[in-house]
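Trainee: predicted coordinates and the sequence they were generated for:
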Amino acid sequence: MPALAAPPVRGSLADIPFDNAREEPAAPVLARKDAAGRWQDVTAAAFAEEVAALAKGLIAQGLAPGERLAIMARTRYEWTLLDFAAWAAGLVTVPVYPTSSAFQTRAILQDSGAVALAVETAAAAAALGPERDRLADLAHVWAFEAGDLGRLAELGRATGVTDAELAARRARLGPADPATLMYTSGTTGRPKGCVLTHGNVFAEIDNAVELLHPIFRATSEEQPATLLFLPLSHVFGRMVALGCLRARVRLGHAPSIATEDLLADLASFRPTFLLAIPYVLEKVFNTGRATAERLGRVSSYDRAARIARRYGEETEAQQLGTGPGPGAGLRFARGVYDPLVYRRIRAALGGRVRYVISGGSPLGRRLGTFYTGAGIELFEGYGLTETTAAVTVTPPQQQRLGTVGWPMPGARLRLGADGEVFLKGPQVFAGYWDAQTRAAVPATEDGWLPTGDLGSLDADGYLTLTGRKSEMLITTGGKNVAPAPLEDWLRAHPLVSQCLVVGDARPFVGALFTLDPEGIAHWQQMRRKNVPLERLAQDPELHETLQRAVDEANKLVSRPESIRKFAVLAGQFTEEAGHLTPSQKMKREALVRDFAGEIDALYER
């Protein structure tokens, strides 16, 4: 598909707040909580004023154009404010996950050559501890909750940094200049810095806003709004936040993803659309089912889920021109269950949500058809840090659930002989950061980016992901097995937290499970059990339940690819232990090494 938005020939992301203030000063572009916990709108004019004041403070502090400023915090208003202020001062921002260890933080700060670091709390700054001595470039550390951003703005006023000086900094930036240095999650090794230019980001957000216009454009008196709870240190959340500012969509930030906190924020903010990873959508579905089970209505919930899936499938067929759409009987059944089940699902997401953008990992048809039938239109996408987030997406009113859609406008896709996905387009990054030259090194010579992901294309050009090239297992029988489809399906089970499929150089495929604490607590309560986790891992009834889940998952694959044996672990895979990345992706090599004994036990006769 050709690009829907013309690439900018001048300017940068730094101009967005000031363009908004000039064109629609009273537009509520953000919302933030006051001291009483109430959401207060921030107009375009007010946000631009805050950005300018903070940018002047950064200039007064001596930060020079092109220098790197790192941000390490949860998803909150100050994150977005500092992002735009840094750009207005001519800087390059470097996100760091707030869960990163002192060692991981030091590695990114050292590699990027960051001269300043903004963190959420003074405790986070102190945690850098002895690593600080190894950061020769780091001259400043500021904490949001210590009031440091306010003091920076005061410094800018006190030292008399002028509007003209700020305008000159902005004027130096163009589409080809680096905007941000984002590090990959490091599933297969050391994280690599990806240099994303202002032009890369504009190509991503401008085309996304045009393509997904039902989400980003007001079609009635109701202004589009979203509550962002995914980390801004991840490219998915970051690009949606920037797209919202670009399209003047009312944006709120939710720093806590604890279930109680997030549900309260959703209820009070009432977004019209959300971006989520499949795990969140699974949690909402599973929580609804657990509530129904406690009330003795689980059979009713399961029937409602089946009806929603049928409705979703027939709606999809209608959109694709392969069916007439839901019949009268199915529409009636859906209407019966709407106030009993579907409305409650929508209420858990705030009550006004009509659209969800899902990314990070495959959603799958089971959840996709359910949410479609429950009255929420889903858009599933696929992308990498290297592609400035989504490079494919399912288009409006042309859903093919279970796929990740078509290439974004302006992007191109092809498959290698082995099924590897190659990507090309204006969203593809400038290259990997070279700490020695402090410049981007292009990742390819011909413009095509090898992703390492495997996929297939159907007759209509929809992409389905089938696994990672580096993660393919080859059994001793010579069967190639992609673990991701089985892992993703089983991870959706309410009792499963993580699933590691194994079998490389083994006679058959096996799996290790970790248990979901909330799901297991409910399961034990409903069965009047109170078994410690160490013993529960060997519980026969639990194994029977998980075996049924494995049997269902095995229907996705051929017999040589199916899981023959599994084991339940008493503990969890954690980021602290080096088993998960900050975005909660499994580090397969570390897991296979650390759980070698448990894996060997699967193959003992």
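Mentor: Great, that's in hand.
Trainee: make it CA atoms for all contacts and neighbour counts henceforth
Mentor: Noted.
Trainee: in stretch 50-66, what's buried?
Mentor: 50-60, 63, 65-66 (16 or more other CA atoms under 10 Å).
Trainee: one more: stretch 446-457?
Mentor: Those buried within stretch 446-457 under the rule 16+ other CA under 10 Å are 448-451, 453-457.
Trainee: got it, and stretch 254-262?
Mentor: Buried residues in stretch 254-262, counted by 16+ other CA under 10 Å: 254-255, 257, 262.
Trainee: in helices, which of those appear?
Mentor: Using DSSP state H, the subset of the buried residues of stretch 254-262 located in helices is Leu262.
Trainee: now the buried residues of stretch 254-262 in CSV, with distance to Val356?
Mentor: As requested, those are exported to CSV (distance: CA to CA, whole Å):
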residue, distance to Val356
Ala254, 17
Pro255, 19
Ile257, 17
Leu262, 16
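Trainee: the structure to be compared is supplied as follows:
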Amino acid sequence: MPINPDTGFVDHLPANVAVQFWDRVAASPDKEAYRFPVGEAWESVTWKQAGERVGALAAGLLALGVEQTERVGIACSTRYEWILADLAIMCSGGATTTVYPSTNSEDTAFIVGDSGCKVVFAEDAEQLAKLREHRAELPELRAVVMIDGSGAPEDGEWVLTLDDLAARGTAYLADSPDVLEQTAKQITQDQLATLIYTSGTTGRPKGVRLLHRAWVFEGESIKAQDILSVDDLQFLWLPMAHSFGKVLLSTQLAIGFATAVDGRVERIIDNLAVVRPTFMGAAPRIFEKAYGRIQRMQEAEGGVKKVLFDQAFKVGLEVDRLTLAGKPVPLPLKVQHALFDKLVFSKVRERFGGRVRFFISGSAALNAEIGSWFHAAGILILEGYGMTENAAGAAVNHPEKYKMGTVGPAMPGSQIRIGEGDEVQLKGPHVMAGYHNLPEESAAVFTEDGWLRTGDKGSLDADGYLTITGRIKELFKTSGGKYIAPAAIESKFKAVCPYASQFLVFGNERNYCVALITLDPDAMTAWAEENGMAGKSYAEVVTSSAVHEMVQGYVEEMNTRLNRWETIKKWDILPADLSVETGELTPSMKVKRSVVEENNHDRIDAFYG
């Protein structure tokens, strides 16, 4: 049954992202828009300052001949300049094509060529080299704009700097002062805004065609829920080539809060302590790593501190259980909780800056135990759900009204239904216009009555809250006829083992389940130093009998939480973590399960020998 039908506000959306941006600049000219690191310090710009830079760059693209809907690529990590480039493309009437900076040379050329990019913003010499290597295959690419550095003399006019582009734009505006205003008026809601190439766990990446209406809808739909205000401060590290990061930009334009930007993943925890944001979007892996690190620290300290820590969370989880069930909390438990909040939970919150109102988790399922653990510490993680094909946001929990273990109700103005085979299906202004240059694949992903097939299995409760079981294509059946959702088992291991990186479950048409395990390299380096193996390689450490014995304990603990037919009977630790370079992870860090299975075919078969 569909939920959350159109609420009416979709009839009053901004005309396009360009208008949305210029309206924000006009409404909040002197308020802080963005904050970004320069060396060890942070600098900030107002909306007016951001508008001036975006205007110059957008006009520069027009001077280069970029026309309505023509594609402009961005091959760059998450940083302030990525946002400037994207907004400039939107305001020029072009369409942003995103490229992960980790994408190899061949796939970069494919994306730039398949999309027909006329211009590409390249972060540095490494990204430029990929384009140079395939220049002969990219006849439509008329210019590359360098964010850091510049081209070589032989590049000539083909390579510009960011300042070169802005200077051309300033000159262009001197002759045509109203060109940006006129351009914004010409852009329709159904005009192509973005091509995001899904990293694809199988085959070539597909370009998802997202229209201006999809992005303005996402921002306005979140604004309509009063989840965020102009006084919030976002910390943004998410890969901007991914739709999750992009939708948070649209939300910022709709609401007007400030955003601190730094895509260096290794700096997230340090940055949170400095920036002290009120919210942040993240993938579950970030919460898993933070959870694991805190657990390992407590294990290492041991003694009274460990006892105090464990008792605090025992009390916190019990208080949460009673509160979420609508039951009263006995006074002695309240007193204990208040004490532990001061002694333990407040210190956990300080690790994230001390001001976080909530985190938003998306792109994969968050383990329920880890979510409950953070909640007990007074840190709310709101799970949401969506996919690139619907501009990232399909459902999200609300900070004042949420259900743990669900991904919330449909975004206002959109609909969710459960179709054949319990498939989650979506409808609304946020749904894509199809895959670029792939008419057959586009047709196949929609039902006859126009709903987007997500490929996810799920259910809706009586209040319209969505629960995701897993990817339909990843579900398998044992030879005993039992259906297995591997993701549910895999997340349970990450909740019990603070050293886990990846845990992959197999067993299709077999008589029991097995697993391949990788451990977090940073965590294992610390473990090795504490256990007399300092200086040894990752492979030596993880294949040692001591680590095998440790992991065995965690597998046995996880098995106690599973149904009998789900338990892992045999397992092995791989000598290296999965990586993008080996082809086992996509650039967005999703596991290519089929690749891992093929690479370890003999190892898996041996489990059943």
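Mentor: Perfect, thanks for sending it. These numbers come from a predicted model, not from an experiment.
Trainee: mind checking the TM-score on these two?
Mentor: For this chain pair, the superposition-based TM-score is 0.92 by TM-score structural alignment, normalised by the length of structure 1; 589 aligned residues with a CA RMSD of 2.3 Å.
Trainee: about what we covered before: which of the buried residues of stretch 50-66 of structure 1 sits closest to Val496 of structure 1?
Mentor: Here the nearest of the buried residues of stretch 50-66 of structure 1 to Val496 of structure 1, counting by CA to CA, is Val51; it sits at 43.8 Å.
Trainee: can you pull the contacts of the closest one?
Mentor: By CA atoms under 8 Å, 6 or more residues apart in numbering, the contact list for Val51 of structure 1 reads 17, 81-82, 84-85, 88.
Trainee: quick one: what's aligned to it in structure 2?
Mentor: Aligning on TM-score structural alignment places Val51 of structure 1 opposite Val54 in structure 2.
Trainee: pretty sure that match is in a helix, no?
Mentor: Yes - assessed with DSSP: H, G, I helix; E, B strand; the rest coil, Val54 of structure 2 lies in a helix.
Trainee: so how far is Leu308 of structure 2 from it?
Mentor: In this view, Val54 of structure 2 and Leu308 of structure 2 are 52 Å apart by CA to CA, to the nearest Å.
Trainee: the alignment partner in structure 1 of Tyr402 of structure 2: which element?
Mentor: Aligned counterpart of Tyr402 of structure 2 in structure 1: Gln399 (TM-score structural alignment). According to DSSP states H and E, Gln399 of structure 1 maps onto no helix or strand at all.
Trainee: in which helix or strand does the residue lying closest to Gln399 of structure 1 once chain neighbours are set aside reside?
Mentor: Using CA to CA, 6 or more residues apart in numbering and skipping the chain neighbours, the partner closest in space to Gln399 of structure 1 is Glu316 (5.9 Å). Glu316 of structure 1 belongs to helix 298-320 when assigned by DSSP H and E.
Trainee: run the chain-centre distance for that helix.
Mentor: 26 Å (CA atoms, centre = their mean, to the nearest Å).
Trainee: ok so, going back, in helices, which of the buried residues of stretch 446-457 of structure 1 fall?
Mentor: Going by DSSP H, the helices hold none of those.
Trainee: filter those residues down to the ones in strands?
Mentor: 449-451, 453-457 (DSSP state E).
Trainee: columns distance to Ile520 of structure 1 on top of the residues you listed, output as JSON lines?
Mentor: Formatted as JSON lines, these follow (distance: CA to CA, whole Å):
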{"residue": "Leu449", "distance to Ile520 of structure 1": "42"}
{"residue": "Pro450", "distance to Ile520 of structure 1": "40"}
{"residue": "Thr451", "distance to Ile520 of structure 1": "37"}
{"residue": "Asp453", "distance to Ile520 of structure 1": "33"}
{"residue": "Leu454", "distance to Ile520 of structure 1": "34"}
{"residue": "Gly455", "distance to Ile520 of structure 1": "34"}
{"residue": "Ser456", "distance to Ile520 of structure 1": "36"}
{"residue": "Leu457", "distance to Ile520 of structure 1": "38"}
